[in-house]
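[1] My questions concern the predicted model and sequence given below.
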Amino acid sequence: MASSRKSVLFVCLGTVVFENTGLFCSTGTSVPGNICRSPIAEAVFKKMATDASVVDKWVIDSGATSDWNTGSSPDARGLACLRKHGIETKHRARQVTKEDFLTFDYILCMDESNLSDLKKKANSVKNSKAKIELLGSYDPEKQLIIKDPYYGHEEDFENVYQQCVRCCKVFLERNS
């Protein structure tokens, strides 16, 4: 990546039932990764950066630490929500790699389990440069956690979208 460009990776993690093994978080449910929250955040941020004429100064992506949905499109409800707001995405789910910790300036995740697990993984990567934070830490309404809408309804995806808009706006203002 060119040194003049900033880079951000939005991450939500797959989960394993009642198990904490490195990258996977312990929530007691089985949720696929990189098809709901993180692609919404990625698409919202790309749109904002494009509208602000700074998209060429950013490398923007999203991922998950599980490979369960690698190559899959985002959840249809998330795509419908984005389309409702005039945003299209060609995103395909991918797994976060060790190289991501070396190349991305920021890795923004969705909840505290994500944050803890990503920080552990970053500690195992020599020369990790990524600043790992909760995307919700940028929310002016102080909603720190971006809840997974996977088992919810369309309005849950709308809530994720609205929170991503608030957070990405502040993040972009502070980092452009």
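    Looks like it came in fine.
[2] can we go C-alpha only for contacts and neighbour counts from here?
    Fine.
[3] Select the longest helix from this structure.
    helix 154-175 (DSSP state H).
[4] From the contact counts, what lies against that helix?
    helix 37-51, helix 76-84 (3 or more Cα pairs under 8 Å, 6 or more residues apart in numbering; DSSP states H and E).
[5] what separates that helix from the chain centre, distance-wise?
    11 Å (Cα atoms, centre = their mean, to the nearest Å).
[6] That one: which residues count as buried?
    Neighbour-count burial for helix 154-175, with 16 or more other Cα atoms under 10 Å as criterion, is recorded at 156-158, 160-161, 163-171.
[7] ok, of these, which one's closest to residue 86?
    Using Cα to Cα, residue 161 is the member of these that lies nearest residue 86, at 12.2 Å.
[8] Chain neighbours aside, what residue packs nearest to that closest one?
    Excluding its sequence neighbours, the residue lying closest to residue 161 (Cα to Cα, 6 or more residues apart in numbering) is residue 40, at 6.5 Å.
[9] let's bring in a second one:
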Amino acid sequence: MAATGTKSVLFVCLGNICRSPIAEAVFRKMATDGGIVDQWRIDSAATSTYEIGNPPDHRGQACMKRHGVPMRHVARQVTKEDFMSFEHILCMDESNLSDLKRKSKSVKDYTAKIELLGSYDPQKQLIIQDPYYDHVGKILWTR
């Protein structure tokens, strides 16, 4: 459980090597720049087991480096404990949301609020597309 006065957020995508570690790194940078990082517990995880133990995708790391955003992460899968220890679990797409809601059913009285990260987008882009595949990745990774 997070310490008293500490807020917590877990970012989730399919493999935890592209979207969610980028969201984690950007959020951590924003919290650091805002002088409130010590008030937050920030992490990311996957709905799948595909990439457990792997670092973030090299293209995402390069993108974050170009923008001066530190990124240190090793892919992991969402655990039952995450549903109890995080206030917010923010996922990238409907498939992640469905997987998380299904997994949460095995956790009695979980406390996390499970939502799409895009629901906080002022431009109302609910779904954060997976940049892993070249047809989308070429757009994201060149920014």
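    Alright, I've got the coordinates. What you see is a predicted model; the values in this text were computed from it and never measured.
[10] Would you mind finding the most buried of the helices and strands packed on helix 154-175 of structure 1?
    Among those, ranked by average contacts under mean count of other Cα atoms under 10 Å, first place goes to helix 37-51 (a mean of 23).
[11] Where in structure 2 does it align, residue-wise?
    Aligned using TM-score structural alignment, helix 37-51 of structure 1 spans residues 19-33 in structure 2.
[12] what does stretch 118-131 of structure 1 give?
    The aligned range for stretch 118-131 of structure 1 is 100-113, by TM-score structural alignment.
[13] what distance separates that stretch from the centre of its chain?
    Worked out by Cα atoms, centre = their mean, stretch 100-113 of structure 2 lies 17 Å from the chain centre.
[14] before we move on, the earlier item: which outside residues touch the match of helix 37-51 of structure 1?
    If you take Cα atoms under 8 Å, 6 or more residues apart in numbering as the criterion, stretch 19-33 of structure 2 is touched by 10-13, 37, 40, 42-46, 56, 60, 64, 69-73, 91-92, 128, 130-131.
[15] Now do the strands in structure 2.
    Assigned by DSSP state E, the strands in structure 2 fall at 7-13, 40-46, 88-91, 113-116.
[16] Give me the distance between the residue nearest to residue 161 of structure 1 and residue 171 of structure 1.
    As judged by Cα to Cα, to the nearest Å, residue 40 of structure 1 and residue 171 of structure 1 stand 15 Å apart.
[17] Kindly report the same for residue 162 of structure 1.
    Distance of residue 162 of structure 1 to residue 171 of structure 1, given as Cα to Cα: 14 Å.
[18] Ok, residue 80 of structure 1 next?
    Taken as Cα to Cα, the span from residue 80 of structure 1 to residue 171 of structure 1 is 24 Å.
[19] Spatially nearest residue to the residue nearest to the spatial centre of structure 2 (excluding sequence neighbours)?
    Computing the C-alpha centroid of structure 2 and ranking residues by Cα atoms, centre = their mean puts residue 11 first, at 2.1 Å. Leaving out its chain neighbours, the residue that sits closest to residue 11 of structure 2 by Cα to Cα, 6+ apart is residue 44, at 4.4 Å.
[20] what does the one you found align to in structure 1?
    Under the alignment (TM-score structural alignment), residue 44 of structure 2 maps onto residue 62.
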